[in-house]
Each structure stands twice: as C-alpha cells, then as structure tokens.
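Enquirer: take a look and give me a structure for this.
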Amino acid sequence: MAVSISHLSFEHHRQAFGIAETEPRISWRFEGTSVDWEQTAYDLEITRGRDGVPKVFNVNSTDSILVPWPDEPLKTAEAASVRARAYGKDGQPTADWSDVYSLETGLLSTEDWAGAVPIAADRDTEVAGPKQPIQFRKTFGIDSTITSARLYITALGLYVAELNGKRVGDIVLAPGYQSYNFRHVYDTYDVTELLKAGDNAIGVTVGEGWYAGRWGFVSGRNLYGDTIGLLCSLVITRGDGSKQTVNSDLDWRASTGPLITSELYDGEVYNATLETKGWSSTAFNDSDWLNVKELPALKGALVPADGPPIRRLEEIKPKEILTSKSGKTVLDFGQNLVGWLRLTVTGSPGTNITMVHTEVMENGEVATRPLRTAKARDTLILSGNGTQTWEPSFTYHGFRYVQITGWPNQTTLNGESVTAIVVHADMERTGYFESSHELLNKFHENVIWSMKGNFLGVPTDCPQRDERLGWTGDAHAFMPTANYLYDASGFWRSWLKDAWSEQKVNDTFIPPIYIPTDDDTRMPTSIWGDVVVGNPWALYTSTGDKVMLEDQYAGAQAWIDKGIPRNEANLWNRSTFQFADWLDPKAPSDDPGAATTNKHLVSDAYLIQMTLLLSNMSAALGKRDLAAHYETQHADLIKAFQAAWIDPYPAPIANVTQTALTLALAFNIYTNPTAHATAASTLRTVIANNTYLVGTGFAGTQQLGFALSSINATSDFYKMLLQTKVPSWLYQVAMGGTTTWERWDSLLPDGAVNPGEMTSFNHYAFGSVADWVHQKVGGLAPGEPGWKTVKVAPEPGGGITWAKAAYLSPYGLVDSSWTVGEDGLRLEISVPPNCRAEVRVPGRSGVEAVGSGRWEWFVEGYKTPE
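Expert: The predicted structure follows:
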C-alpha cells in the first residue's frame, strides 16, 4: 500500500522563517498503512541561490527525524527550498517526493544590523507610572522594482508595525517575553507585497509590555528598562539584486496617539478622539511630531525569535448577556479564556465604554477580588466618526465574564458587536483523547484550555491576576502533558534558553523560581529548581532531540553538582525554604504552603529522581563515566533517604500521606521488597480511608496515578480520578469550571470564591493528571525518546466502556482505541511508517511487537477490572 511524506519541518520551527540555524536539521512525517514499512534511505533535494539549480543528496539511513543538513551552511538572510523522498526495504514502496518546503535564515550577526540603532521619542518618559505608548514613523522612497523585502523588528516593549497604512503580519504581543538582559529576540516578516516603487512609509506603535511595565512581585515597573523604544531594519532587494535598507535611526519621528495607557495587568485606555488617520502612510504630515533619540545598545544578545509566536487563534461570541445584582450588564462567554474583546460600535464622541474582565461571578457580581491589584480593565472612548471596530494592542486578560458599562445603545450589544479573541502561542495540536465518560472528556478539554491560556511567550502560572509569571514548578509538573497535547518543542527550547541564562548569573547555578525573573528570586528550591533537569529530559522523551539535551546538560549538571545546598548525608540542607507539596488540599486558604508532608522529605525524594534523570541524560549523550557517577550517587541518596525518612519510623515513611508514599513508590525508593509491599498497601489504605479523594499538592499530583499503577492499583486511581466531590479533578467540572483551577476548591461547594489570595480559575499544574489519562486510559506513550517506538498499553477501568487517543508523533499519526462490550474487549491501533509499537493487550500477558500499519486484537470474555 502507498506510503507518502505528509509534512517536512526544520529543527523545532513550525514556520522556518527568519531562523537562527544555518544548518537546520530536517524531519518528515509519513502517511499510509503499509505493514512493517521501514525506511532504508532518503533523498533530500535542496534548491538555493539565484540560479535555482537543485542539488540532491542521497543518504543510506533509517533516520527521518532531525537528520543533518547535508549542504553548505546557509548564509545570513538566505532562503532555500527542500523536499524529501524516502525508500522502503526491498519489496516495499517508496515514499515519493514530498511537497516543497521553504526556509530562510534571519540576520545572524551584529554587522547585519549596521546602521540600525534602538530609538525612543525625545521626551521625558513616565518612570514611576504607566508609560504612554509611542508611535514612530518614517517615510522613504524606492526607485526600483522590488524583488523582495524583509522587516526585521523588535521593541523595548511590545510593537505593532504598519507599512503604508497596512498592518504587518498577524503576530500579537510581539516580540513576546524573554530574559531581555541575556536574549532579546526579533521577528522577521515578508513585507514584499506591502511596498511599492516610489514613496513609502513605515509606522510602528510601541507599548511598555513586559520590558518596562508593571510586572512581577519585587521590582514593580521597569524590570528591564525605563524607556520604551524601537529597533528595526527593513531590507529591500531591488530588481537588479542590490539592497536598500531602511533602519531605525535618528531620521524617524515620534508622537503619542490615541493609546493613553496599555498595561498587561491593568488593561488599556484608548481615546479614539485622538486618532490621527493615515499616520503610517506617506500623505501624513509629521512636522509637529517629536524627534527621536538613540538609546543605549540592547543588554541582551539580539537573536531571531525561536519559539512559536502569539497569535489570535479563535473567536468566541457571548453565550449570554446577564444583568448583575447591582444592575450592570455582564457578558458570559461560556468559556474561561485568555485574550481580549473586539468591539464594533457606534456612538457619540467621548462616549466611554469600560470593560472589566473576571473569571467568575460571586453574589451576582463579577468577582474582582481574585485579581488582587490587577484592574483587568479596558476603556474605549469613541470618536463619534461612524461605526468603530477596536481591540486592544498591548494587554491581555483571563476571563469568562466581562462587565460592560457605557455602551451607547443596549439594543446593539450582542454577538455581532462583541467578540472574544482567544490568543496563545501558535503551536501545532498533536494530542487527542476521548472516552465514554463525559465528565472526564470535559475535564480533558479544560486542561487544553488552561494550557492555551498560559502558553503566552512563557509558561505562566495564571493569566488573570497581578502575577502571570513563568513559575518553574508549574511547568515542571505539566510538561509531559503539554508535550502530548501540542508540539511545544519550540516553546520549551526558547524558554529553557532563558532558564540557563538566568541560572548561570552567578557561581551558585541556582535556577530562579520563575523565568524570566529578577535578581531576588534565585533561591534553591526543589521541584521549582529541578525544572532544569526534569524539563529537558521530558522534552527529549517527546522529541528524541540530543542537540537540545546537550544544550541543557550543563545547567542540569550544575544544579545537581553545585546549586543544591546539601547536609552531611548529601540530602537537602534542612534550613532551605521549600514550596514542596504546594497547595496540598488541607493547606489553609491563607497558607498554601502548609502541606501535610514534610517539605524536606518531598525535596529529598525529588533529589533522588533528578539525580537518576541526570544519569539517564548522561547515558543518552554518551557520557558513560558521568552516567555511572550519577547512578552511584542515586543509589547512595536512596540509602540516605531511607536512613532519614524510613528506617527510624514504625510506619512505612515519616509522613503517612498520599504524597510521601506516592513519591517513595514512584521514584523506587523502597529497595526492600517487604517495605515496598507495606508502603503500597498503606497508600491504598490511606486513599480508601480518604474516600478516594485527592490528598496531594503540586509535588505529588503528577506522580500519584503512576505510583498506583506501578503497584497494580490502577483501579484505585480510577476511583480518585472520577470523583466529583472536593478535592478531586471532576469536582471542578461539576462546579461549572471550563479550565483547571489553582486550588482544589478555588470555588467552594456553596459557590463562594475561596477566600485565599491565591485563587485562580486557570492554572494548569493539577491538570498534569492528563499525562496518566493519555497513557493509561488512552493507552499511548513514547516507548523510546522521540516516539520511534510507541508504547500501547491501555488499562481499562472506572466503568469506562471505550476510549480513544491519537498523537501526531514525529513519524506520523499514532492512534489507539479500545471498547469493552458484552462479548469482550477490542483494541485497534494505527502505527505510522518507519515506526513500531510495543503493545500490551488488556487481559493478555506479555508484550507484542508490531511494525507500521493497522492492527486489531479481540479478547473474548474480557471484563473491566473492578
């Protein structure tokens, strides 16, 4: 049967445009149901240069993922097109030429930016308060036909660019959030169609964003700088091949405009009566605008953007228009989402429309208390010049409900005039799950929505209140789930570069607790700091990318060797602060860190696991001596843990809690079979005595299901997973949640909002249980790094009669579905070409290995375990 190449990609880029890699590795996915198809060789055809002569490279290899670039390195701003062909074994069909895929490098050296300098308006900036966004413009002529044009652009803040009155690109909140002190990214746009021979104009609006706005807990404003500015270079290729460059320089002009303020926490104020029509076109007269001044050079290295950009990706209409208890109009969008509103409205000049965004309502009003000091408020002042369509530029909100005041005509407030715009990192969706249990399906959908709402430049904890930080503990817990649901490889690689930059600021090699950060958050904490080990390993498991693993190895090794304060037993120093099992269900609302499990027990358990992962990383990279070294250290740490937390106590462990037992079992800390059996039995008893309700916080939740499955207690975890009482995952669904919550009881059973100040309705950490759902209910997991081998091993239970999972792996689509009926169980799987599967069929012993193709099994008389 036919085999085809369905997709070709370069490195981790979804769109390989303006990239940094001059020798980008190439990958391709397959389609087809050919049985046992394996690649033996491949051809790569590369076309580059003005002559357009293709070169074909033939390679004898089974590899189809991240294969080396076979040609000479690309030069700066060089384009190429590539297609691939793959050969099967003798007697197997050839996967004919793929479609042609294009790539292009960005500006790769500081010399490429010659003449471009960062500029700001020549005015006093608002240092102590919100900064008014600035409009920059420049006119220029082109005296030739245009072959191509590229705009390379970044901001000291956030930007929106226009050429001849038309918006450039569809990226929002650009250039995103990064560790500006170390790495300042720029974006690349093809703007050929926006230019013309003759007179042209470029205009760029810049807001404060993460760079200079109010942000974080410690520094307040101006975390990276106190002046917003612009840096760009427009490179035009003329018909004769010569170049013309329009740079940000002192010839630009600047002014304030209708944007009064635009803050990430507090929202945007837009006064349309101050609009200057055509300000980014050639006809506009800027004689009364300000001069610009040159700013100091960027602190961070200027590099091409390497993570997925943030885009508008969905639109949602109001589900209902409500009247609050106090008589105010409230829009209910039926979904807790992240983004903003787009308004289409007509009204008198000066009409003030104000929008307050919240996640929930309480006592008949929008619940603003969980926002803490964030106003989450947008204001539009109408111009009165006919129908106006508006949306904010440099802010975003987490919300389901929006209270609107000042709308000029209530009869026009409807789904035609108001739309919620959903924004997040533009990653490719890869993972899917569905089952016969509707509440579980809804919970899984909620997990996806929480991931989308918190993947904006960095993996934030929450998207609504005065925080929205790249907390490392949350990311550590959720990363395996994220890697299944989306191809987040580029997102993580970008963020992990910041992690290493921030970690190596001083000789302690301590990762910050959130990334990007300020200097006051570098304190050694387990789980949060362990992200520099756990996340590279999780990303390697998903992608098989050893280059990424090598890039992150130094940070992982430095953390284990130097960053962790140790006691005399080589465990964690007992004087360190620890978050540990953060938001344990029994933690008081005003003390989220007051867990029932000793914080240093949790930290020591994670130290053991991270040391094992570092040994595994070393082995994967061929560092055999280091692998053996950390393997020995791992064994010694287990003995030290046993001496500290197990041997002195009559119970199986110092704290007989779900988290303590889970971590000890999941991390294989019990080396004595009798002690292991006792711990396993005790965990099951603890859970049963808690009526199968959750007893874990951030540290224990992601490991809980896997610990129970490892002791043949999957049925117990099904009882926990499908609970609808608090604390449980489905309680959130039963209470109407459409995203996953920060607290198990962010909303109390009586409908009141939890009184704790840390009460978010959009946190993904507890959604990490979806990793277990994908593997044990859906039945899919990587059998080896990069999914070359797929592990298919569903474990039915909980009264669920069918489930199906699908994952768009680096090799192609993998899917698994099972059904339990009166006659037995049927399992069906599909394996893409050049891939294989190890299948454990429920009700049968052993593992069956199969190659590509579609496969079925039937187990007569199979009954789902109780």
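Enquirer: can we go C-alpha only for contacts and neighbour counts from here?
Expert: OK.
Enquirer: quick one, what contacts the closest residue in space to G18 that isn't next to it in sequence?
Expert: Among residues not flanking G18 along the chain, G106 sits closest, at 3.8 Å (Cα to Cα, 6 or more residues apart in numbering). With contact taken as Cα atoms under 8 Å, 6 or more residues apart in numbering, G106 is in contact with F17, G18, I19, A20, T76, A77, E78, Y152, T188, P304.
Enquirer: of these, buried ones?
Expert: Buried by 16 or more other Cα atoms under 10 Å: F17, G18, I19, A20, T76, A77, E78, Y152, T188, P304, out of those.
Enquirer: roughly how far does T678 sit from L663?
Expert: From T678 over to L663 the distance is 15 Å, taken as Cα to Cα, to the nearest Å.
Enquirer: ok so, going back, show me the buried ones among the contacts of G106 that map onto strands.
Expert: F17, G18, I19, Y152, T188, P304 (DSSP state E).
Enquirer: hmm, L103 and the first one touching each other?
Expert: Right, F17. Yes. F17 lies in contact with L103 (Cα atoms under 8 Å); the separation is 5.5 Å.
Enquirer: pretty sure G473 sits in a strand.
Expert: No. Judged by DSSP: H, G, I helix; E, B strand; the rest coil, G473 forms no part of a strand; its state is helix.
Enquirer: another sequence for comparison is provided below:
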Amino acid sequence: MKYLSNLATSIALLAVPLLVTSCQDSALPDDPEESSLVVEDMRCEYLTDPVGIDETQPRFSWKLSDPEKVRAQKQTAWQVVVTGDPIQDDDEPVVLWDSGKVVSGESLNNAYAGRALESNRSARWKVRVWDKDGKVSAWSREATFSMGLLEPSDWKGEWIRHAGVDQTKHIWYRKNFQLDGVPRRAVVHLASVGYHELYVNGKRVDQRVLAPGVSNLEKRVFYVTYPIEKFLSEGRNVIAVWVGSGWARADGSYGKGVWQQPTGFKCQVNMSHGVNLHSDASWRCRVSHEEYLGKWKGGGRGEYGGEQVDARAALPEWNRADYDDSAWSQATVFEKAAELSAQMFEPTRKVKALRPVSVTKGNQSVTFDMGRNFTGWIEFKLRNGSEGQVVRFTTANQEGKIIEYDQESRYIHDADGEGVFSHRFNYQAGRWITVHGLGYQPELDDLTGYVITNDRQRHGRFECSKPLFNKIYEIDLRTYLANTVNGVTMDCPHRERYGYGEIALACSWGCAIPHYDSAAYYRKVAQDWFDVQREDGFI
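Expert: Purely as a prediction, here's the structure:
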C-alpha cells in the first residue's frame, strides 16, 4: 500500500503470529522426497485473495500444518512463484517472480521481489516449503491478488455529483454502454465521498455495506475495486451507482477539523478486451426515493438520525440496462483534492442476523426486544398500509425508553400497501425497536436485525467452568464489535461515533488482536492517525 508507513507496519505486525527467521540462500538443491507439511491460509497483505491493492511490493504470508504431527517440525526454507494473468484478452500468462529456494523459517510478510507490477494486473501465487529434514512440501493452492490503480495518472475518471441537491438525499447515477462481446476480465475502481452501492445490469455487485471505509475526507478517499465480468452481457449494458453522503455531510467529519464535503464519486471501468469507460459529465443522475433523517451530528445529544424510504417514489428498474434515463439530469464535474488509496482492510458486512425475543403492544406502537444491544440495520416487513401512511421506527438501548439519540427512521407506503424497510447508508445501535403507526399487531418474524461490523475472521476463544465468566467474556466481545464499524473503533455507535485513538489502542490487546484477524485493520487505524497528525506531531 502506497501510504503504508513504518509505524503502521509495526502496529500491524502485532496482530499476526510470528515464526522464527533464518538466513537466505536461493542456490541450495531441492530434496525430491516430499514433506508432510501442508501450506494453508495464504494471505497477501494480510488478506485472502485481495482485489485492487495498491502496494507495489505485496507481502505474502501462510500457515503450516502437519497431519503426521512430526515432532519438532518446522519450516526451514520456502519458494514462491507469482504468475501474472493476461491484462488483455490476447495476452499470455507470464511468470512475474520465482523466488527460488529461500533459506528462512519466516512465513509472515515475505515481500514480492519480481517484475514491476502494473495497474489492473491480476496474478496467482503459490508456495512450497522445506521442513526440518530438508524435505519439500507439495505446492499450495494457487491464491490470487490483483492491483488497483497505482498512479494518479492512471485515473481517467472525473469527480461527479448531482449539483444543487441537498446532502440528505440518496442519489442514483447510471451510464449505459455497448459491448460486442463479454471480456474475460472487467473491473470497476470506485472512490466515493460518502457511501456507495454498485450495480451492473440491475444486479448488486457486492454485499458489503457502507462502502468505502471511513477516512479523513480532506486528505484521503478510499476506493474499492469490483470484478464485474460475470454481470456483463453482449449488447446494451449499464453501470449504476447509489450514493449517500454519510460522513461527508457531518459538521465535523472523521478527524476533527474536517468539515462538510461535496458528496460524489469517481470511477473507472477497465476491461481486458480494451473497452474502458469512466465517470464524467455524460453520466445521468436523479434523486432516489431514500434520504437521511437527522443531522449526522455527534456529541452530547447524538443526532445521527436514521433514514426515510418513500415507496411512492421508488423506481425498481432504475439500475437496469433498458431503463429510459433521458429525463434524468446530467452529472456535474467537480474538483476534489485528496489522495486515492485502495481499501486494503476487511469491508463492513452484515455478519449476523438477530430475531426479536418478544414484542409488547403500547399506546399506538409496538416495541420489539432484540434480546441484546447491537449495532447495525433493521429490516421490517410491512403490510396493510395505505398510500401516504407513515410508519416510524425508533431505537433505544435502555428498557422503557422509546427513542434515544435521535435514532428514528421512516417508511412511507405507496398504493400497494406492502413493502420492506431497511437501512442502507446509516445504522442504529440499541436493543429495543419501537414501531409506530402500523395499524395492526405485527408478528415477531416481521423484524430482523443485522449486526454490521468489519468482516474479520475470529480465531480466539475462551471458555471456563464459570458460566458467568463465559457470559461476561462474550458480552465484552459483542461490545467491541458493536463499536467497530467502517474501519473505526468508536467510543459509542449511537451518540458520538468518533474513532478516538485511545479507544482503538485500549481494545487492541484484550479484544481485537487475541480474537480477530486484525493486522489489516490496525494498519488502517495507524494511517488514520497519520492523516490527522499536526505538523508539531500532535494527534
């Protein structure tokens, strides 16, 4: 990653188990007898098969197991081979790096040292190791990685937005194009000031939410690389982007002193058969049927609000290739000075579904008890509505409360009378969800809660003979996850949502590193600190 610093590397290393390193020598002979060692859990820049990285010397890591459980078994040498996939459809694969035999016990962060990597290059890599007796293992599976856009000059797209529209609105953008044939490989590089969702020919490309991760928007904007070849077809196609302002409309964006930013995005589409397109003033845009409620303002009162869905204005076909967008506005190009960096940490996803444990009828409302506090989205199935009827959803984390910290969302019925409310570019935090204005007694199954957090693999566990201790332990981890969203560990997910540095550090040794893959995450946290650091060193 271009913006990775020595300090960021040092912090990230704390989050990964280390093995002993010895000297290097690539000229030692191979032993034909195969070792029982198995290479597994292969990582590139701490991630499994990452897409669109911008580190020009990516580092490779792996784990070892021995089904035969040979005593004192260890790695004594390794060999990595990296093969570049064709960039254009008529190119041939090429070996970019063959390390030869390297005498070393190190299985963590072995740096690429081959031919210079190019933007949009995808590659496969494999590794084998030598054991304590000099026997060589079988080759690992072929893992993959791909490069993003490595230089500012590689970006051909322009920053675009829907000019003159209030920042509370969620905006649709789209661009039609023709293809004579489907390419072997096609990617979209998408950077947004605010959150985005990407669609191709009516289909959602990726199930990550609240993309990209949070950054100091005056200095850095993350971009996400999406493979899209499987969504394309011969003939007429469309790229569609749904955008919500998120932190761009805050009165103090992530990193103090960073104020409101114009919401928009820059994207570039590169295809292996030579067809390319990018964001410019020819894109069409329109206000969608969803918008923010509340001020997106942190502090003592907490006014991040919620979202409103007006079903009367919904256009289900808006992201399909055959939709007529001729009446839509044309996008406006604007200038944005910030470094574009690949998002090289785990995306935010819906990681767990929750069902309510009870529902209580109140005075013109019903309250669902989700059984636990959580940070995330709610999804509610609605019926028996009349056109224009407003249903409100409020959230509290204290029993007996109807709403706390301005956490309110709304759904406005269309003539159909049935629908689904769901968050898209905001979230709530609490345990009790109160629904107002239904006009009927709902079922428990009408409501689903989704825990959202950065999607990191859990590897640590604790269990003892005391049930109370076990319960406290799991609540502690749930609290940590409830405060970790978008690459930020917050002081609270409903009131402030600020990623104070001491919070990320305090959670690192007890919750994060012993329990979750955290190296990529803490590398990002360290970069956040650099981005808000003053010239005198103060953070």
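Enquirer: what's the counterpart of the residue nearest to G18 of the first structure in the second structure?
Expert: Structural alignment (TM-score structural alignment) places G106 of the first structure against G148 in the second structure.
Enquirer: S281 of the first structure now?
Expert: In the second structure, the residue paired with S281 of the first structure is R320, using TM-score structural alignment.
Enquirer: its match and N201 touch, don't they?
Expert: Yes. Between R320 of the second structure and N201 there is a contact at 4.8 Å, judged by Cα under 8 Å.
Enquirer: list residues touching both of these two?
Expert: Contacts common to R320 of the second structure and N201, judged by Cα under 8 Å, 6+ apart, are N237, V238.
Enquirer: mind listing what the residue lying closest to G417 of the second structure once chain neighbours are set aside touches?
Expert: Using Cα to Cα, 6+ apart and skipping residues adjacent in sequence, the residue nearest G417 of the second structure is G385, 4.1 Å away. Counting by Cα under 8 Å, 6+ apart, G385 of the second structure makes contact with H413, D414, A415, D416, G417, E418, L438.
Enquirer: ok, now with 7 Å
Expert: H413, G417, E418 (Cα atoms under 7 Å, 6 or more residues apart in numbering).
Enquirer: so which of those residues is the closest to D446 of the second structure?
Expert: E418 (12.1 Å; Cα to Cα).
Enquirer: not counting its neighbours along the chain, what's nearest that closest one?
Expert: Of all residues not flanking E418 of the second structure in the chain, R383 sits nearest, at 4.3 Å (Cα to Cα, 6+ apart).
Enquirer: ok, now E463 of the second structure?
Expert: N470 (5.9 Å).
Enquirer: the equivalent of the one you found over in the first structure: neighbour count?
Expert: Under the alignment (TM-score structural alignment), N470 of the second structure maps onto N441 of the first structure. Residues within reach of N441 of the first structure, counting by other Cα atoms under 10 Å, total 16.
Enquirer: identify the residues contacting the counterpart of R284 of the second structure in the first structure.
Expert: Correspondence of R284 of the second structure to the first structure, assessed by TM-score structural alignment: R253. By Cα under 7 Å, 6+ apart, R253 of the first structure lies in contact with F136, R137, K138, W289, L290, N291, V292.
Enquirer: residue contacts, whatever residue of the second structure lines up with the first one?
Expert: Structural correspondence for F136 of the first structure with respect to the second structure (TM-score structural alignment): Y173. Residues counted as contacts of Y173 of the second structure (Cα under 7 Å, 6+ apart) are A240, V241, W242, W283, R284, C285, R286.
Enquirer: let's have those residues in CSV, adding distance to L447 of the second structure and secondary structure.
Expert: Below are these laid out as CSV (distance: Cα to Cα, whole Å; DSSP: H, G, I helix; E, B strand; the rest coil):
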residue, distance to L447 of the second structure, secondary structure
A240, 29, strand
V241, 28, strand
W242, 25, strand
W283, 37, coil
R284, 35, strand
C285, 33, strand
R286, 30, strand
